[in-house]
Structure formats: C-alpha cells, structure tokens
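For reference, the sequence and a predicted model appear below.
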Amino acid sequence: MIPGNFHYHRPESVDDAVAILAKYGDEARAVAGGHSLIPMMKLRMADLAHVVDLQAIGDLKGITVDSSTVTIGAMVTQHELIASEPLAQAAPIIREASLQIADPQVRYVGTIGGNVANGDPGNDMPALMQCLDATFVLTGPNGTRDVAAREFYEAAYFTAREDDELLVAIRFPATQGGYAYEKQKRKIGDYATAAAAVLIEKDGSSCSAASVAMTNLSDVPVYCQGAIDALIGSTLDASALDAAVAAMQEAIDPQADNRGPVEFKRHVAGIMLRRAIERAASRA
C-alpha cells in the first residue's frame, strides 16, 4: 500500500517541532523511527496532512547517567540502549529488554520515545518504564511538564500526551538488586504474547523491595501493586510466588486474538512472571 499525500517537515529544534504540531493540530503527527506510524499510513489507517520528522533534533538524543538518575533522550535508538555501558551499569534490565525487541535492523532505527509515546499495548518499553518508576518529560506550547509512566497510559493508543506535545526525555532512578525481563512470543521480532518486568532487592534472605509490570495483557501496561505486596517481606518462596501470580492475574485483562485465547495468555503470563521473579531474585 502507498500512503496518501502529506507535507513533510524536518525541524532542527524542539521548539520548531512543537510549533508545527501546534499550527496543524490533529492533521500533524511526529514520527521518530517510523515503525508504528508509517505502516498505519500505508494501510490508510492514519490519514495525515503533515508528518514531522524528529531525526534532525540533536537535543532529543543522548544518554546521561548522573549520580543515581538516568536520563534518556526520546530519539535514542534501541541499538544505542543496548550499546551503552553506563546505562547497562545503572539499569541492566534496559539492555535485557531491548535485545528482545524486534530484530537488529529495526533496533538501529526504532527509538525508545516512539516505543513509549504512542500507547501501543504490545510495545515492551511502556511496562518496563512503569517497572522502573520512570518519568516522561513532555514539551508543548505551554512549556515542559513531567508525567509519571504509571499515570501516562489511559487506553490503547490514548495517553496523557497532548497532540501538540512532544516526548523529549525519559528519567528514572538507577536500579539496585536483581532484575529480569521475561518475554514469550510466537517468533523472533514479534510482539509479546505476555511479558514480565521485575526488579527485586533483598535484605538477607527477605525481599525488601520489588517492582512488577506486565506487557500486552491489557489495553495498557499493567503495574502490579498486588504482586509487589505479595513479594515484599517474603523469602520469595513458592507460596510468595503463587500469591504474586494470583495478584497479577487479578490485575490483567487479556483479550483473545491471533496470539491465543484468554486462558492461554493467562497461563503464559503466570509462567513469565514466575520466571522473572526467580531470575531477578537469583541476581539480587
């Protein structure tokens, strides 16, 4: 398929990009790596008069690890996330998850900002950002504001970002303890049937802190407070894992599709979460 006619813009600053988005409103859309928007345009599921290419904006690139805080520009690619040694030291779960996204060709172009900003429930990074307690930095005509990743997603493809705002950066605290991102998919490069992001900290044999989020099991990423509560204070024994999985099952809302029926997705979700907790605990 061939997309309809559109005007192409390639601004060199965030202010210029925001001005274009504000001028044309819902007729304009920003494009990062293009792996979500361009296929939608080719299928005529997105009919846009103006496409705003962010590739020339240098301020949207770069990874900074400052003391205990990580800041990632929205246009940083998945390959750059994998290659960054400072990031691997500060938050190794990012590399582990990025290596499970698509294939190398896509990862050289696909960006973290594009992955989190469009609200696709199948994307891996949204749940991971919730697990990391990340903050999204948004810039629009009225200035810059911060939105917690755990409050950003409202429904499939609907987020707290306004049409004339850009996601410019992502911030989160450096992690401690153990980590794991477990993902089941039909084939290499596919979206997850179910995936689990887990962080675990231990004090002796007891779990002192935890974070759990699930991918592609609802119309939004699922941050599982009930599962976290089941783990904290436990020795991460079988009964604690059973309780965490049961709490997660209460939080998710999978739908039947070409990845399987609801019962299968729930079964896979339980296996992914159990594996992720066990592996994160072994690294803690």
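Structure received. Just so it is clear, the structure is predicted and the values come from calculations on it, not from any experiment.

C-alpha only now, for contacts and for neighbours.
Will do.

how near is the residue most central in space within the chain to residue 93?
Taking Cα atoms, centre = their mean as the criterion, residue 125 is the residue nearest the geometric centre of the chain, at 1.7 Å. According to Cα to Cα, to the nearest Å, residue 125 stands 11 Å off from residue 93.

picking that back up, surely the residue nearest to the centre of the chain and residue 113 touch.
No - counting by Cα atoms under 8 Å, residue 125 stays clear of residue 113, with 9.1 Å between them.

got a list of what the closest residue in space to residue 277 that isn't next to it in sequence touches?
When the adjacent residues along the chain are set aside, residue 277 lies closest to residue 198, with 6.2 Å between them (Cα to Cα, 6 or more residues apart in numbering). Residue 198 makes contact with 131, 179-181, 210-213, 273, 276-277, 280, according to Cα atoms under 8 Å, 6 or more residues apart in numbering.

10 Å instead, please
93, 128, 131-132, 178-182, 210-214, 228, 273-281 (Cα atoms under 10 Å, 6 or more residues apart in numbering).

how about it, secondary structure?
strand (DSSP: H, G, I helix; E, B strand; the rest coil).

Please tell me how far it sits from residue 189.
Distance from residue 198 to residue 189, by Cα to Cα: 21 Å.

Would you map the helices across the protein?
Secondary structure of the chain by DSSP state H: the helices cover 14-24, 37-42, 78-83, 85-90, 92-98, 104-107, 112-117, 125-131, 149-152, 225-231, 238-251, 262-283.

another one to put next to it:
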Amino acid sequence: MIPAPFDYIAPSTVAEAVSALEEAGEDAKVLAGGQSLLPVLRMRMADPGVVVDLGGVTALRGVREEGGSLVIGSMTTHHDVMRDPLVHHHAKLLAQTARTVADPQVRHRGTFGGALVHADPAGDLAAPTLALDAEMVLAGPSGARVVRASEFFVDYFTTALDPAEVLVEVRFPMFTGWSAHYEKFNRVAQAWSVVGVAAAVRVEAGAIAEARVGLTNMGSTPVRALAVEQALLGRPATPEAIRHAARHATEGTSPVSDAGADIDYREHLAQVLTGRAVTAAAGV
C-alpha cells in the first residue's frame, strides 16, 4: 500500500527537530532509520500529518567516550554499533546484541536510538541497554533531561519520551574487561526474538564477581533479571552454578501467550537461554 499524504520535514539540528515536533504536536512521527515506521505507514496503521526525518541531524551519529561514559548517538546504525572498537572495548554486550538484529540490510539502515524508542518488547537492544544501567539523554522544548533506562521503557511500544522530545544519545557506564553474550530464540532467521537473554559478567579468580542480565520479550518492557544476578554473585564460574542461578530467570517477569509461544514455553526458554548466555559470557 501507499502511505497517506503527510508533510515531510528534514531538520539539520536537534533544535530544529524539537521545534518541528512541538509545532506539529501529537500529529507528528519521527523517522530515524525507518525500519519500523515505514512498514506501519505503508499499511496505514499510522496516519501522521507530519513526518520529521532525523537523517540529516549529523550530531546524533557516532560513538565516543565522554566523562567516564560510553556515549552512543541515537542515529548510530546497528552496523556501526556492532563494529565500533569503543563499544567492543567498553560494552561488548551491545556489540554482541547488535550483531543479532534482523539482517545486514536492516542493520545498515536501522538505528540504535530508533529501536529503543520503538520499544517493541521483542526488540533485542532494549534488554542490554537496561542491564548495563544506561541513561537516555532527551532534548525537548524545555531543554535536555536524563532518564534512566529502568524508567524509560514504560509499556508496549511506549517510552518516557514526550511528543516534542528527541532521544539525543544513550550513555553507558564503562564495562571494560567484562565478557558478554546475547542468546536468543527465534523460529526463523532474522525474526523477532521469542525470548532473548543479554548477559555480561566479570570473572575474578574463577568466580563471578559481578553480573548483569536482561531479558527480551518476557513482559511488556525489557526485564532486569535481578534474582539471577544475585544468585550468580560470588559463585564459582561453573556450568552447575550457572544453571542453578538461571532457575531464577522467570522471577519478576510477566510473559504472555501469543502466536510465537505460550507462557510456559517462554518461561522455559528464559531459564535455558539465561544459562546458555551466562555460560558463554563466563567462557565455561
């Protein structure tokens, strides 16, 4: 199908983008990489009067170190995230996860920030973003504000972003020296995750000194597997200890039954994939 008519605005700065969104109000949609928005427009599941294209806002692209944080611009593509040496060095989990997103064509067009703002529970990048304690920097008519990842994801396809705000960048603490792995189950190649698990660990003297675990598609938002993290803390980095900790993966989750899987199967997958992800991350 052909999208319904809309006005197209292509700002070159964040300020211009915010101004356009403020003027258009809730009748506007933001175009980042377009991998989610364009299909919705073509099917006329969305009918905005205005589309604001961030493709020309070069300040939103790139990866850098700043103030002890790893900073990823919202318009940085999945391909660039997975290939960037700073990401590999300081947040390997993000590079691991970005590599699993869809297919090469989508990874070259889709953007890191666009995927987070879309907030699809089956999207892969939100879980590691939550697990790594990221902060979102938002720009709006009243200026900039910072929202923690734990408060950014609100519900299905819903975030804390206001209609006239733009996600500028995502800031991560440095996880230098940590190992990581993203494990997901999908029924066909390039499909959305039925369940996914993002795991990052720091092993010291044969024991797990620290761990971060995030779950994909185990609720209306990504879930931090805090019970798993606690069960891993100080335990030997062995398959047996990891399997025992992985039994806690369903705590605090609220999976649903749908065409992809029923609740029981998702809970089973969460435990199995958590064990696999942590085992791979720990290198055992």
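That came through fine. If you're wondering where the values come from, they're calculated on a predicted model, not measured in any experiment.

distance of the equivalent of residue 224 of the first structure over in the second structure from residue 120 of the second structure?
In the second structure, residue 224 of the first structure lines up with residue 225, judged by TM-score structural alignment. Distance, residue 225 of the second structure to residue 120 of the second structure, by Cα to Cα: 18 Å.

before we move on, what about residue 144 of the second structure?
25 Å.

Tell me, how many residues neighbour the closest residue in space to residue 153 of the second structure that isn't next to it in sequence?
Using Cα to Cα, 6+ apart and skipping the chain neighbours, the partner closest in space to residue 153 of the second structure is residue 159 (4.7 Å). Using other Cα atoms under 10 Å, residue 159 of the second structure is surrounded by 17 other residues.

re earlier: next, show the common contact partners of residue 125 and residue 93 of the first structure.
Listed as contacting both residue 125 of the first structure and residue 93 by Cα under 10 Å, 6+ apart are residue 197.

And the strands in the stretch 51-200 of the second structure, which stretches?
Along the stretch 51-200 of the second structure, counting by DSSP state E, counting those that start in this stretch, strands occupy 63-66, 69-73, 135-140, 143-148, 153-155, 158-159, 166-173, 179-185, 195-204.

Quick one: closest of those to residue 27 of the second structure.
With Cα to Cα as the measure, strand 166-173 is the member of the strands of the stretch 51-200 of the second structure nearest residue 27 of the second structure (15.1 Å).

Specify the angle between the closest one and strand 135-140 in degrees.
160 degrees (axes from the mean of the first three to the mean of the last three Cα atoms, to 10 degrees).

What are the buried residues along strand 166-173 of the second structure?
166-173 (16 or more other Cα atoms under 10 Å).

Disregarding residues adjacent in the polypeptide, which is nearest to residue 220 of the first structure?
Per Cα to Cα, 6+ apart, closest to residue 220 of the first structure is residue 121, 5.1 Å.

okay, now that neighbour: neighbour count?
25.

What of the one 5 residues further on?
A count of nearby residues for residue 126 of the first structure, using other Cα under 10 Å, gives 31.

OK, contacts around it?
112-113, 115-120, 132, 134, 149-150, 152-153, 213-216, 220-222 are the contacts of residue 126 of the first structure under Cα under 10 Å, 6+ apart.

Next: residue 234 of the first structure.
With Cα under 10 Å, 6+ apart, residue 234 of the first structure has these contacts: 202, 205-208, 240-241.

Turn those residues into CSV, including neighbour count and distance to residue 140 of the first structure.
As requested, those are exported to CSV (neighbours: other Cα atoms under 10 Å; distance: Cα to Cα, whole Å):
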residue, neighbour count, distance to residue 140 of the first structure
202, 21, 41
205, 12, 47
206, 15, 45
207, 20, 41
208, 15, 39
240, 19, 44
241, 22, 43
